[in-house]
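Asks: the sequence and its predicted three-dimensional model are supplied below.
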Amino acid sequence: MMGGATPPAPLRPLVSRSWTRVLGFGLDPTHANARDPLPWAEVERRRHHSPLALVIDEIRAVLTSVADASRFIVVVTDADGIILWREGSAGVLRKADGLGFTEGATWTEDHVGTNAIGTALAEQAPVQLFSAEHFEEGQHPWYCTASPVHDPRTGALLGVVDVSGPALTLHPALIALVDTATKLAEARLWRHHEQSLQRLRRSAEHVLATTTGPVLLVDDDGWVAHYSGVLVRDRIAAPRADLPLTVPGLGLCLPERLGEGWLVRPDERGTSLTARLVSVGGEAVLEVAGTPDGDAGWRVSLTPRHAAVLRLLAAAGTEGMSAAALSRALFGDEEHQVTVRAEVSRLRRVVGALVAAAPYRVAEGVRLTCDP
């Protein structure tokens, strides 16, 4: 136990891992640590920008209808562990106020110790904690059941749904209830995504009807709303203004902004893109020339590692390099393939997919030269 005594029963591995993390933060288990509540205006701003605002009504429908009868409260946080929404039993809400369990408060492990919200964020998994499994003694009269909510499109963590109440009122069905609420929220988010693509498709109907040849219509994240003349997966690399994009089956494309989305089609001018890797004041810079039709060129600074990758791919030519080959060239062995894949992924976000994958290579339609 935190006071040094032997616990009456062995700690669950999840609780042991959390206590180990929390002890490293220097928190005090005998009193409430800082919750750092945000101003109400910032809470409102976060609510407005949170994707969970789209599904908060569905979460309420599942959980709060029985909150008063069951004596618990429902709490929804963002990915930073900041409480954005909270409602439920009036009596339990008053007790939560005294604990600092309020809107705007931060309930991550490094702020308030082991708790279902913070531990669910740390473990990226559903968590239920009971009584003295909490780090702070003030939380011992409570139980908490929490589950992360993820973006069904990308897998990104959006926040946590939590149910909390007096420890003696814990009902075993609450785990299933919270799990149902999070699954419903993720399903509704996917439906909102589909509806957004439908709206984008309708808004672009007049342009698509007069467009010939292969074409894609995608949203800002690269999700495909419409395709014609080319077989694609559900998603391509996210388009960016004035940055070239390579799409399997289309080759080199220059995305065009269309309403709230992007029109992606092959460069009809048939011109190649010329890029040059140079050193400016000791810094690696990639310079991409403009097109003969007057499109402006652009330049971007690169990290030494990204510059090294580009030089290797330029030397490899059309055959390209595998992750294993890049690992050998960069690190002297094949044990760093995960690192290589992550670095190339970051590089492609910077240079607008001038680098193609499978194998890694300079994309078709791009002529890259590297100064000594």
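Replies: Arrived safely, thanks for sending. These numbers were taken from a predicted model, which means no experiment stands behind them.
Asks: C-alpha from now on. contacts and neighbour counts both.
Replies: Will do.
Asks: okay, which residue is most central for the protein?
Replies: In the chain, the C-alpha nearest the mean C-alpha coordinate belongs to Ala156, at 3.0 Å (C-alpha atoms, centre = their mean).
Asks: contacts only, for the closest residue to Arg86 other than its chain neighbours.
Replies: Take Arg86 and drop its neighbours on the chain: the residue closest to it by C-alpha to C-alpha, 6 or more residues apart in numbering is Val75, 4.5 Å away. Going by C-alpha atoms under 8 Å, 6 or more residues apart in numbering, Val75 touches 83-87, 161-164.
Asks: A further structure is provided below for comparison with the first:
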Amino acid sequence: MLVAANVSGATLHARCTAARRLSTLVNVAEAPEPELLRDPESYARLLEHVREAVLQGVPGPRPPRSVVSDSWNRSLAARVDPDEGEAPFVFDTEALASLREAHPLAPVLPVLRQMLVSIADDAEHVMIVTDADGLILWREGETAQLLRGDRVGLTEGTRWSEAAIGTNAMGTALATGEPVQIHSAEHLVRRYHTWTCAAAPVRDPETGVLLGSIDVSGPLRTVHPAMISLVTATAQLAEGQLRAHLAVRDERLRRVNMPHLEALRGRPGALLSAGGRVLAAQACLLPSTVDVRRGGGTVALSDGRLATVEPLAEGYLLRLSSGGAGQRSRLRLGYLSDGAHSTTVDGREVPVTLRHAEILTLLALHPNGLSAERLALQLYGETGNPVTVRAEIHRLRSQLGAQVVQTRPYRLAADVDADFVRARTSLRTGSPADVLRVFRGPLLPESEAPAVREERESLTAQVRQVALNSEDPGVLWSFWETACGVDDLAVLDALLETLPAADPRRAAVSAHRARLA
């Protein structure tokens, strides 16, 4: 159960301000107006006039907020009675207990307690958690406020969807999927006009579907404009905890089911969660989620490939055809750049860490392969540990596929197109212009791996010398545009010697040279 606590108004204001900074989901344009803070009761009377005018179809003192107007339209279409409506009682205590136990938000209640306790102001708020249909599962607050809630059906087992009881923070947050604050006569049903409430939806981190809402409700005089930010921050915290729980479940599922994947003996396949998320893969590239049907069967991937999905005790095993015999993957490495590096497999970009990019670089430079010991030395120097290398290779094979990175020794078994290898080839066989067409920046400039650093410095030095020897302003300009040449005085001087006086590039070079002098 959630626990209420007494905190001062000053403390609440400070915590409201902090939560407002935390929240990025609140639509400020749709927030209640500043009159709430200055004079909530006068604002409530204004809202009453607005509501009556809308229901009677006559001009009013002002239009309702669009979020409220849309909610009123949905509620009236569901035949909610604005004057006599009442939240329906759906489940008794015994039935509610089993629903609570099975609900996905039950594991994060301790976190909700910690957050929601801090938003009770003199114990005059009722704090509520609903399911996705607006059923109140948990409610907590000071006794007098709970009794006040009982009188209007604001209690466990009642349903507060818009279709059941009209516009209210819980139901409207669930209907829109966005946090919302509803004050006084913005509630469609008259009996709730003495209440103010704020609610935010909570979503399943795996599927994105709504799980329920978190709400804070109280009498008009307890309204605070930042309450919507507080419930939003609480919902974000709950979703974060659900993601943490999901990660634990994923790891357990991987550990338990990995023997099924290993039994494929290197053939393309993957472990999937019950929702179809890819938890581990070998010898294939897959989207992050596969559309699976209960019971498994044949599924078509987004790129047209067919796969067979077999149910496991938890999740699924996916088997994928590897294509024609002898077919090799295409690995493209774009690592000569002043910016981010790029890795693609069969035309699909795969985000890899700097460490994995370093491994791919070294394997591309050693097509016959490297042992774990040699690779550790080239990556880490004398302190390198082969065990660390083996772990990194395992992760890389899981990401790119065993058909790309093979073992004994570690080597690339794909058709490799690496820009730094092409640059080396151009240095031997091409013209200076060919070299500079390939060389667009230093090799993995952030890498501190000894062998990569050595290759970077050697390649840069050779390209620099080619540019200087060329006496070609186009080649020199291309090298100057890279991070390697931008502040190179020799390159700048060579450009000033070779660029014609009328060339507009000469002024830029001259100005930069002057700044470095």
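Replies: That came through, no problem. Predicted, not measured: the structure shown is a model, and the values here were computed from it.
Asks: before we move on, back to that, what lines up with the residue nearest to the centre of the first structure in the second structure?
Replies: Using TM-score structural alignment as the criterion, Ala156 of the first structure maps onto Val209 of the second structure.
Asks: just checking, its match touches Gly177?
Replies: No: at 9.7 Å, Val209 of the second structure does not count as touching Gly177 under the criterion of C-alpha atoms under 8 Å.
Asks: before we move on, back to that, pretty sure the residue nearest to Arg86 of the first structure is in a strand, no?
Replies: Yes: with DSSP: H, G, I helix; E, B strand; the rest coil as the criterion, Val75 of the first structure is located in a strand.
Asks: and it, what pairs with it in the second structure?
Replies: Aligned partner of Val75 of the first structure by TM-score structural alignment: Ile128.
Asks: same thing with Asp234 of the first structure?
Replies: Looking across to the second structure (by TM-score structural alignment), Asp234 of the first structure lines up with Ser288.
Asks: its match: neighbour count?
Replies: Using other C-alpha atoms under 10 Å, Ser288 of the second structure has 10 neighbouring residues.
Asks: need the contact list for it.
Replies: 277-278.
Asks: how far away is it from Pro82 of the second structure?
Replies: Going from Ser288 of the second structure to Pro82 of the second structure by C-alpha to C-alpha, to the nearest Å gives 46 Å.
Asks: before we move on, what about Ser217 of the second structure?
Replies: 20 Å.
Asks: ok, the residue nearest to the centre of the first structure touching Pro148?
Replies: No: contact status for Ala156 of the first structure versus Pro148: not in contact, 10.2 Å apart, counting by C-alpha under 8 Å.
Asks: quick one: the helices in the stretch 1-150 of the first structure, in order.
Replies: 13-23, 40-49, 56-63, 67-70, 90-99, 109-112, 116-123 (DSSP state H, counting those that start in this stretch).
Asks: once aligned to the first structure, how far is the longest helix along the second structure on average?
Replies: Longest helix of the second structure, by residue count under DSSP state H: helix 227-262. Compared with the first structure after fitting, helix 227-262 of the second structure deviates on average by 1.5 Å (mean C-alpha distance after the TM-score superposition for the first structure).
Asks: run the chain-centre distance for that helix.
Replies: Helix 227-262 of the second structure sits 13 Å away from the centroid of its parent chain (C-alpha atoms, centre = their mean, to the nearest Å).
Asks: then stretch 71-87 of the first structure?
Replies: The mean C-alpha position of stretch 71-87 of the first structure is separated from the chain mean by 19 Å, C-alpha atoms, centre = their mean.
Asks: how long is it end to end?
Replies: End-to-end distance for stretch 71-87 of the first structure: 11 Å, by C-alpha to C-alpha.
Asks: and Val278 of the first structure, what's its match in the second structure?
Replies: Checking TM-score structural alignment: Val278 of the first structure goes with nothing.
Asks: any idea how far Cys370 of the first structure is from Val278 of the first structure?
Replies: Val278 of the first structure is 6 Å from Cys370 of the first structure, by C-alpha to C-alpha.
Asks: can you report how many residues lie near the residue lying closest to Val163 of the first structure once chain neighbours are set aside?
Replies: Using C-alpha to C-alpha, 6+ apart and skipping the chain neighbours, the partner closest in space to Val163 of the first structure is Val74 (4.7 Å). By other C-alpha under 10 Å, 24 other residues sit near Val74 of the first structure.
Asks: I figured Val74 of the first structure was touching Val161, is that so?
Replies: Yes: using C-alpha under 8 Å, Val74 of the first structure is in contact with Val161, at 7.4 Å.
Asks: you'd agree Arg332 of the second structure is in a strand?
Replies: Yes: assessed by three-state DSSP, Arg332 of the second structure belongs to a strand.
Asks: can you tell me the closest non-neighbouring residue to it?
Replies: Using C-alpha to C-alpha, 6+ apart, the closest residue to Arg332 of the second structure is Asp417 (4.7 Å).
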